[in-house]
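Q: quick check, what structure comes out for this input:
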Amino acid sequence: MRYWLMKSEPDEASIDHLAHAPEKTLPWTGVRNYQARNFMRDGMELGDGVLFYHSSCPQPGIAGIAKVSSAAYPDPTQFDSSSPYFDPKSSQDKPRWLLVDVHFVRKTPLIPLSTLREHAELADMQVLARGNRLSITPVTEAQWRFITEHLL
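A: Here you go, the predicted structure:
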């Protein structure tokens, strides 16, 4: 099993949206970064753990736990000309962008970014790296264990 941190703007898809979605599952749409897409395509497996992270908000941080609940498949928003994630260079026969479904496990007390920075055990988390803008980053087993056992 692998572990991931997946960022979402809470006004678009929050941990509460996930908790109240049909079957408590949402497609992780709108990823338009090749490295993040490749994590979904090549790295994620069913059941992988997800730290659900609220970003671009007054208090960014980990807001819950989810799990990967599908293999990667084409993101339909790339084909929808009314979507902010529309990509005119993508086609049905050669989609550029993928998504995975994520399933709600539990909401947690918010762990702010500032709290993550306080712990030496988490110093090498990619979300803490200067200039990191990836919406999906790997989390080591040791980082996952520290967060789930000591901060939640």
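
Q: going forward, measure contacts and count neighbours with C-alpha atoms only.
A: OK.

Q: just checking, what packs against the longest strand out of those in the chain?
A: Longest strand of the chain, by residue count under DSSP state E: strand 101-112. Helices and strands touching strand 101-112, by 3 or more C-alpha pairs under 8 Å, 6 or more residues apart in numbering; DSSP states H and E, are helix 15-20, strand 25-27, strand 61-68.

Q: pull out the buried residues from the next helix or strand after that strand.
A: Where DSSP states H and E defines the elements, the next helix or strand beyond strand 101-112 is helix 113-117. Within helix 113-117, the residues that count as buried by 16 or more other C-alpha atoms under 10 Å are 113, 116.

Q: counting by contacts, list what helix 113-117 packs against.
A: Taking 3+ C-alpha pairs under 8 Å, 6+ apart as contact, there are no helices or strands that helix 113-117 lies on.

Q: can you do 10 Å?
A: Contacts of helix 113-117 with other secondary structure elements, assessed using 3 or more C-alpha pairs under 10 Å, 6 or more residues apart in numbering; DSSP states H and E, are made with strand 61-68.

Q: picking up where we left off before, out of the helices and strands packed on strand 101-112, which gets nearest to Val102?
A: The closest of these to Val102 is strand 61-68. By C-alpha to C-alpha, the value is 4.7 Å.

Q: compare with the first, here's sequence two:
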Amino acid sequence: MSWEIFLQTITGSLAAIGGWFLFDLVREFKSFKAETKSDVISLKNSRADFQNTVRNAELSIALRVNEMQKIHNDFSLKIKSTLNEIENDMAQLKIMVEVASDKVGQFDSFLTKSLRLSQALNEKLKKHDKELESLKIQMGNTRIIKS
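A: Below you'll find the model as predicted:
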């Protein structure tokens, strides 16, 4: 019987050691589970923070893109408006040049007519001068008696 007691004692001791190891294993598992749960919650929070940061960055980029598109559209409208003004000014300038050209043409025509008239008058003046000289010569030969 002493072997039986010895075996029971060893078996009981081994069972106690096994129970203690099992209890320690369960305690370690619970601790690991709590730490893992804490890590998972921390990772979820970090992920949520990262997602919020990404969303904020996307919104910021989208707002900046919209702002740039608005600036581009405003600038494009200003350029189109300026180009239209330039085209209108060029059309008015063209009309003014055409009017000035017509007036220059009329003035040229007037000057040409004036030159022809002046030449004709000069010719007549020369002719009259010759006739006057001729008359002076004839009158020089003829004496006018004064009474």
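
Q: report the TM-score for the pair.
A: Once the chains are laid over each other, their TM-score by TM-score structural alignment, normalised by the length of structure 2 reads 0.11; 28 aligned residues with a C-alpha RMSD of 4.7 Å.

Q: can you pull the contacts of His72 of structure 2?
A: Neighbouring residues of His72 of structure 2 by C-alpha atoms under 10 Å, 6 or more residues apart in numbering: 66, 78.

Q: from Asn38 of structure 1, how far off is Thr115 of structure 1?
A: 29 Å (C-alpha to C-alpha, to the nearest Å).

Q: mean neighbour count, the helices and strands packed on strand 101-112 of structure 1: which tops it?
A: Per residue and on average, the most neighbours among these fall to strand 61-68, with a mean of 23 (mean count of other C-alpha atoms under 10 Å).

Q: now the element after that one, going C-ward?
A: Per DSSP H and E, the first helix or strand lying C-terminal to strand 61-68 of structure 1 is strand 73-74.

Q: list the contacts of the residue nearest to Val105 of structure 1 when sequence neighbours are not counted.
A: What sits nearest to Val105 of structure 1 in space, not counting adjacent residues and going by C-alpha to C-alpha, 6 or more residues apart in numbering, is Ala66, at 4.7 Å. Neighbour list for Ala66 of structure 1: 4-6, 15, 18-19, 24-25, 47-52, 102-107 [criterion: C-alpha under 10 Å, 6+ apart].

Q: one more pass at 7 Å, please.
A: Under the criterion of C-alpha atoms under 7 Å, 6 or more residues apart in numbering, the contact partners of Ala66 of structure 1 comprise 49-52, 102-106.

Q: distance of it from Asp101 of structure 1?
A: From Ala66 of structure 1 over to Asp101 of structure 1 (counting by C-alpha to C-alpha), the distance is 10 Å.

Q: do the same with Ile136 of structure 1
A: In terms of C-alpha to C-alpha, Ile136 of structure 1 sits 13 Å off from Asp101 of structure 1.

Q: so those two - more neighbours on which side?
A: With other C-alpha atoms under 10 Å as the criterion, Ile136 of structure 1 and Asp101 differ in neighbour count, and Ile136 comes out ahead with 25 against 18.

Q: just the element for the nearest residue to the more buried one once chain neighbours are set aside, please.
A: Residue nearest to Ile136 of structure 1 in three dimensions, not counting chain neighbours: Met6, with 4.6 Å by C-alpha to C-alpha, 6+ apart. Counting by DSSP H and E, the element that carries Met6 of structure 1 is strand 3-8.
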